[in-house]
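>>> sequence and predicted structure are below.
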Amino acid sequence: MHNDRLSLPTPTVHKIRRLTTGVLGAALLSTALAFGPVAPLTAMAGPTPDGFADLVQKVSPAVVMITTTQTVEAPTQAQPIFPDGSPFSDLFKDFPFQNMPGGEDGSPRQPRHAQALGSGFVISEDGYIVTNNHVIENADKIQIKFYDGSLLDAKLIGTDKKTDIALLKVKTDKPLPFINFGDSDKARVGDWVLAMGNPLGQDFSASAGIISARNRELSGTYDDYLQTDAAINQGNSGGPLFDMNGEVIGVNTAILSPNGGSIGIGFSMASNVVKKVTDQLKEFGETRRGWLGVKIQEVTPDMAEAMNLPKAEGALVSEVPDGPAKDAGIKAGDVITSFDGSPVKSSRDLVKRVADAPVEQKVRVTVMRDGKEQTLLVTLGRRETAETGSDKGTDKPAPSQKDQVLGMQLESLTDETAAQLGMPAGSTGLVVADIDENSTAFDKGLRQGDVIVEAGQKPVTAVADLNAQIKAAKDGGRKSVLLLVRRENEPRFLALPLD
């Protein structure tokens, strides 16, 4: 969605990409000087710590550098090479080229090996290591380098693309220093944090900052990011974000940046999400998320009034295909208000809690139907199995009809549309199906094919959600509403005037 170079000149979110050794060789080294878990530090008193040296010294032995090697096929056709943005690129892009000989003797070109670097951290003395999936994706060989310079080959245990987490394992004849996961739910905005990794080709590096925000959602159904202003850059991917007790509360994954460098807006996947994923990868080699088998959407205030609900909470069931929910008697039009004994605040809340529940577990689901509560017993299925069958895409907000808002014709995102726009299955939002070129939205850079993911920092899955946020902004005396917009799955914030 970056085809229009003049539109949306605001910062964009970049994955913290792997660095090739020929461009920016990064190296975060870790030692095995201390054995067993890193001892936690006493929380620093006062608003500002005296320094981070003790913390760095304690945790650094468990932080590692990850080098991957991948075989890249040689091109079969000649391609002219011009600088990015060169007018010659457009001039020659439509011209066919003859097959490219491998050399002066005409021999075929051979596949080449590309290297990339990232970060990770050891979570057990027997050699389990956590990193990002995008650090090791498609790698033929994975190697871990420790602080003392020793190298160990790593085996891929499993990955989870939905949270961008991968679990590796090295064989070792001695216990490795490791670090523990902390409770990310206890992290507060304003708490000090320490990020460690291999930024921009530099050796081991530590940077400090605070938690700027919690519960950020960037690209997936199960996202739960901590936002931090600690400097993280390309090469920090997969590295840990520590609290002041020396426990990992996040895995550094993405940054908001206009140029790929740190501007103080970084995102770390919350440790409580990561730990659940790594536990499953360690036990099964894959994730096993619970599956209810419903299509759901948010309950808006208008819906709550129309349905005589006391609050605009819960998850409205719009469709029930064959699956656990249908077998248990859940129907379209039900509003799920409680899952496994705890209230359901929103559709996203329900999706996460269902995913965290064990497969084949029997849970009580309370629904509002015709103004009365009913409790049903549901045996959960497995999300990954459902996604490979005809029921793919359930347990997510359902599509709505097109509608006009501020000069834009909007429709809810479907899996089919998401695939066309380069977004993962399960993504939610509002697609700009058409836009008035005389509208303020167009002037601000919105284009057909953009996906509005959030408005007023609240997720939107239906036009009613966007209208509700617009109304809330106006009622609050604001002249614009903050939108999170995705183009080619790259998110950007945009303040859209309401006049």
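Looks like it came in fine.
>>> when you work out contacts or count neighbours from here on, use the C-alpha atoms and nothing else.
Fine.
>>> and the nearest residue to residue 222 once chain neighbours are set aside, how far from residue 383?
Spatial nearest neighbour of residue 222, chain neighbours left out: residue 352 (6.2 Å); criterion: C-alpha to C-alpha, 6 or more residues apart in numbering. For residue 352, the distance to residue 383 equals 12 Å [C-alpha to C-alpha, to the nearest Å].
>>> which of these two has more neighbours?
Legend: neighbour count by other C-alpha atoms under 10 Å for residue 352 and residue 383, higher for residue 383 (23 against 18).
>>> list the contacts for the closest residue to the more buried one other than its chain neighbours?
In this structure, residue 383 finds its nearest non-sequential neighbour in residue 291, 4.6 Å apart by C-alpha to C-alpha, 6+ apart. Residues in contact with residue 291, defined by C-alpha atoms under 8 Å, 6 or more residues apart in numbering, are 324, 354-355, 359, 380-383, 386, 395.
>>> against that first model, consider the following:
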Amino acid sequence: MKRIGLTLLTAFVGGAMALGTYKVIENKYADNMGFDEKQQVYYASNRMTPNIVSSAGEVDFTQAAAAVTPAVVYIRTTYSSSSDPRQSEFERMFGDMFGQRMPQRSQPQMASGSGVIISPDGYIVTNNHVVSKADKIEITTNDHRRFKAKVIGTDPNTDLALIKIDAENLPIVKLGNSDEAKVGEWVLAVGNPFNLTSTVTAGIVSAKGRGIGIIGSEDNSDDNPFGPTRMSNEPKVRTGIESFIQTDAAINPGNSGGALVNTKGELIGINSAIASHTGSYEGYGFAIPINLAKKVLNDIKKYGAVKRGMIGVSFADLSEAYKTPGINTDKTNGLYITGVLPNSGGAAAGLKEGDIITKVEGTTVYESSDLQERVARLQPGDKINLTVLRGNAEKNVTVTLKPENATGTRTASVPRSATELYNKLGASFMPLTQSQKAKFRVTNGVVVTQVREGGIFDQADLPSGTVITSINKQPINNVNDIDKAITNLRNGMLTIGGYYPDGTRFNNTFSVDE
């Protein structure tokens, strides 16, 4: 009996050690998972309600609404008077999708919007314009819990932002496949319009691949994955990457950042804008396709900023509205190449001015968004297959995308608690690699991967590529070290030490308003 008992004890201890080791490895691996992989693990353990029908089946939205609503959150943002975004012409034309602006007599200013939980450990997707320049971001979940949110990173080129709350075992919305969404398919819009939390509306997909010219307005080649967007004799165009899903599901102010889902309860888009003369719903809403969002969000989580590949061409649509003198073709569908950057991926593939891009990955190109969205999903070094018309002959060309030449993506976001102060810094960070440590001759530090407009780093001209080695005389190796250091303020002063990208050392002190 003693021998049997000893054997059982040994087996139990061995099993416990094996399980503990597995859990350590599992947790370490989970930190490096993409959102798709995390969701696969989640749904392997949390089966969705069976027999949810598609839009081709019975018109019953109850199960999809029940599956999605718990994971759509209410976002309330607070702004100082200096950072409060004022109403622009864009807002008047397309509706105040920056959220419901509270009465401006009260201080500080407030706004609200929506977000979607996509990972059980607290990652939330929303619009960049929902959290842009916010001093404080508060999340209210469907079960009325409240959290302070931290901005992980933003991408104004797609109007997406990734934020995070400190929570576990949260309900999530299953990521779908926006490529499979069909025009005429039933969809649900879930969000918080006019402060009416957990609101579900129904409609259909009205169109796909819509470019409505509301993201970006500057002719900035650094922010555009295609290189320059116009030649000197071309009209100015916007730099944003737009390929919206258009829907007639009712979307109103406060829906921004909310979920557009199919009747299987799968997330196919992030609600972003409305076309309206009044600022309220008039039948036209627009959502960012989730297949584009996946790439952007995974990049932000992994790198702190979006890594984009670039073809390196400028082009004009072949529609009558954009036809310019010198373009002689009978074709009405496609993109006319007006210029090719030297040493770009397009140049290496043999693309020339005057070529017409007719297909991308075998799919006909009707307008610029058909190409832009496909390229925006890819990384530098990825290949994309184009069909181009040169003269009267079509040829297939494979382009290897090259990194964009931006010195850093500047976006928007900004601050009491460690989370609020972190947001006030207005930057994203990654730990230094061994080669970076050797380059700057340091043993610790983080590198700035993104600077957001209006934050401390922006105001202090600390660009992307800056190395931060200390905050308030505490050594910095990761984001957790930053959280600890910024709560150790003395008389509201914050001292940041490190190196500019060129290796020049700095040690700057800033006043942080209480």
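Sure, I can see it. Because the structure is a prediction, the values reported are computed rather than measured.
>>> okay, the aligned residue in the second structure for the residue nearest to residue 383 of the first structure and residue 300 of the second structure: tell me how far apart.
Under the alignment by TM-score structural alignment, residue 291 of the first structure pairs with residue 310 in the second structure. According to C-alpha to C-alpha, residue 310 of the second structure stands 18 Å off from residue 300 of the second structure.
>>> just residue 317 of the second structure next, same as before
Residue 317 of the second structure sits 31 Å away from residue 300 of the second structure, going by C-alpha to C-alpha.
>>> cool, and residue 337 of the second structure?
In terms of C-alpha to C-alpha, residue 337 of the second structure sits 31 Å off from residue 300 of the second structure.
>>> so where do the helices sit in the second structure?
According to DSSP state H, the second structure carries its helices in the segments 2-31, 35-45, 62-68, 89-94, 128-131, 290-303, 345-348, 368-376, 418-425, 434-440, 456-459, 479-486.
>>> want to throw those into CSV with distance to residue 153 of the second structure?
Putting the helices of the second structure into CSV (distance: least, C-alpha to C-alpha, whole Å) gives the following:
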stretch, distance to residue 153 of the second structure
helix 2-31, 17
helix 35-45, 15
helix 62-68, 24
helix 89-94, 23
helix 128-131, 9
helix 290-303, 6
helix 345-348, 27
helix 368-376, 17
helix 418-425, 10
helix 434-440, 22
helix 456-459, 14
helix 479-486, 13
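>>> for the residue nearest the centre of the second structure, give me its contacts.
The centre of the second structure sits closest to residue 160, judged by C-alpha atoms, centre = their mean, with a distance of 3.3 Å. With contact taken as C-alpha under 8 Å, 6+ apart, residue 160 of the second structure is in contact with 125-129, 154, 293, 296-297.
>>> counterpart of it in the first structure?
By TM-score structural alignment, residue 160 of the second structure lines up with residue 165.
>>> what about the alignment partner in the first structure of residue 139 of the second structure, neighbour count?
Aligned against the first structure by TM-score structural alignment, residue 139 of the second structure finds its counterpart in residue 144. Per other C-alpha under 10 Å, the neighbour tally for residue 144 of the first structure reads 25.
>>> so residue 144 of the first structure sits against residue 69, correct?
No - judged on C-alpha atoms under 8 Å, residue 144 of the first structure makes no contact with residue 69 at a distance of 11.8 Å.
>>> need the counterpart of residue 456 of the second structure in the first structure.
Under TM-score structural alignment, residue 456 of the second structure pairs with no residue in the first structure.
>>> wait, I meant residue 290 of the second structure
Match for residue 290 of the second structure (TM-score structural alignment): residue 271.
>>> how near is residue 361 of the second structure to residue 386 of the second structure?
6 Å.
>>> from what I see, residue 252 of the second structure and residue 193 are in contact.
Yes - taking contacts as C-alpha under 8 Å, residue 252 of the second structure lies within contact range of residue 193: 5.4 Å.
>>> give me the neighbour count for residue 319 of the first structure.
The number of residues near residue 319 of the first structure, taken as other C-alpha under 10 Å, comes to 21.
>>> residue in the second structure matching it?
Under TM-score structural alignment, residue 319 of the first structure pairs with residue 339 in the second structure.
>>> so of the helices of the second structure, which one's packed in deepest?
helix 128-131 (a mean of 28; mean count of other C-alpha atoms under 10 Å).
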